[in-house]
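*Asks:* no letters, just coordinates:
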């Protein structure tokens, strides 16, 4: 089964287009390094929870929208190799003037790798 990297971040709502441009620039690199697909999502039905929720998880403010993304890899070995190459790739360097600036506070982004245990399709 596939291996999934998941990301949740608080993005200033005014930066939606910048977020899309940033993702478009970098998501192609995931594919180049072996990912099967990358999905970027913009929150439009993210309710407040009673104990915790997506907004609290990333300390989103009233002027921010929660974005959710995931990268699907064929397996963990491909993901590990791809992420290692990505970390070494100058196209990922935030100081590279050719790269679009990160349009959100990366310190509040949460992320992790997940082993797929079940898949149900229509």
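*Replies:* The structure has been received and is ready for your questions. Treat the numbers as computed from the prediction; the structure is a model and nothing was measured.

*Asks:* contacts, neighbours, all on C-alpha from now
*Replies:* Fine.

*Asks:* residue 39 belongs to a strand, doesn't it?
*Replies:* Yes - according to DSSP: H, G, I helix; E, B strand; the rest coil, residue 39 belongs to a strand.

*Asks:* ok, now which ones touch it?
*Replies:* By Cα atoms under 8 Å, 6 or more residues apart in numbering, the residues touching residue 39 are 69-71.

*Asks:* and the lengthiest helix in the chain, what does it pack against?
*Replies:* As assigned by DSSP state H, the longest helix anywhere in the chain is helix 16-32. On a contact count with 3 or more Cα pairs under 8 Å, 6 or more residues apart in numbering; DSSP states H and E, helix 16-32 meets strand 37-42, helix 76-88.

*Asks:* tell me the first helix or strand C-terminal of the shortest one.
*Replies:* Past strand 37-42, further along toward the C-terminus, the next helix or strand under DSSP states H and E is helix 54-57.

*Asks:* take the one below as the second:
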């Protein structure tokens, strides 16, 4: 099956990681409830890896993080692009997504978030 993935790279203030985790926990439950196959959120840990001098762009550089920020890498897995569109439509219609239900402002700058949809070309799973 050719799965589909929505991926995100988000610069986030270090002081907001706990708030972000709480928000992501609720979001994850919502996406799974509406049919997503998997929901993952990870906060930067090894952001300056030893690449044996191989040149590459690290996530902090890609996300243009500031000194007081880290990076969140997240993805949501779907059966297909059509399935992604169906699930996301249900999520956006869910009353939990009504901005009036949000007690706090977003714990990151949404204009600096990177996002894209990806169709799988190789995929393995251990069982």
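*Replies:* Received, thanks. Here the structure is a predicted model, which is why all the values come from computation and not from measurement.

*Asks:* neighbour-wise, which of the contacts of residue 39 of structure 1 leads?
*Replies:* residue 71 (21 neighbours; other Cα atoms under 10 Å).

*Asks:* so that residue, which state does it fall into?
*Replies:* Under three-state DSSP, residue 71 of structure 1 comes out as strand.

*Asks:* what lines up with it in structure 2?
*Replies:* Residue 71 of structure 1 maps onto residue 76 in structure 2, with residues paired by TM-score structural alignment.

*Asks:* can I get the helices and strands packed on helix 16-32 of structure 1 in a markdown table including distance to residue 27 of structure 1?
*Replies:* Formatted as a markdown table, those follow (distance: least, Cα to Cα, whole Å):
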| stretch | distance to residue 27 of structure 1 |
| --- | --- |
| strand 37-42 | 7 |
| helix 76-88 | 11 |
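
*Asks:* helix, strand, or coil at the equivalent of residue 65 of structure 2 over in structure 1?
*Replies:* With TM-score structural alignment as the matching criterion, the partner of residue 65 of structure 2 in structure 1 is residue 60. State at residue 60 of structure 1, reduced to three classes by three-state DSSP: coil.

*Asks:* residue 60 of structure 1 contacts residue 66, doesn't it?
*Replies:* Yes - counting by Cα atoms under 8 Å, residue 60 of structure 1 does reach residue 66; the two are 7.0 Å apart.

*Asks:* how about the secondary structure of residue 71 of structure 2?
*Replies:* The assignment at residue 71 of structure 2 comes out as strand when based on three-state DSSP.

*Asks:* ok, now which ones touch it?
*Replies:* Applying Cα under 8 Å, 6+ apart, we find residue 71 of structure 2 in contact with 9-12, 43-44, 59-60, 63, 65.

*Asks:* and which of these is nearest residue 103 of structure 2?
*Replies:* Of all the contacts of residue 71 of structure 2, residue 12 has the smallest distance to residue 103 of structure 2: 18.7 Å, by Cα to Cα.

*Asks:* the closest one is in contact with residue 70, isn't it?
*Replies:* Yes - in this structure, residue 12 of structure 2 is within contact of residue 70 by Cα under 8 Å, at 5.5 Å.

*Asks:* quick one: contacts for the spatially most central residue of structure 2?
*Replies:* The residue lying closest to the centre of structure 2 (Cα atoms, centre = their mean) is residue 74, at 2.7 Å. By Cα under 8 Å, 6+ apart, the residues touching residue 74 of structure 2 are 7-9, 39-42.
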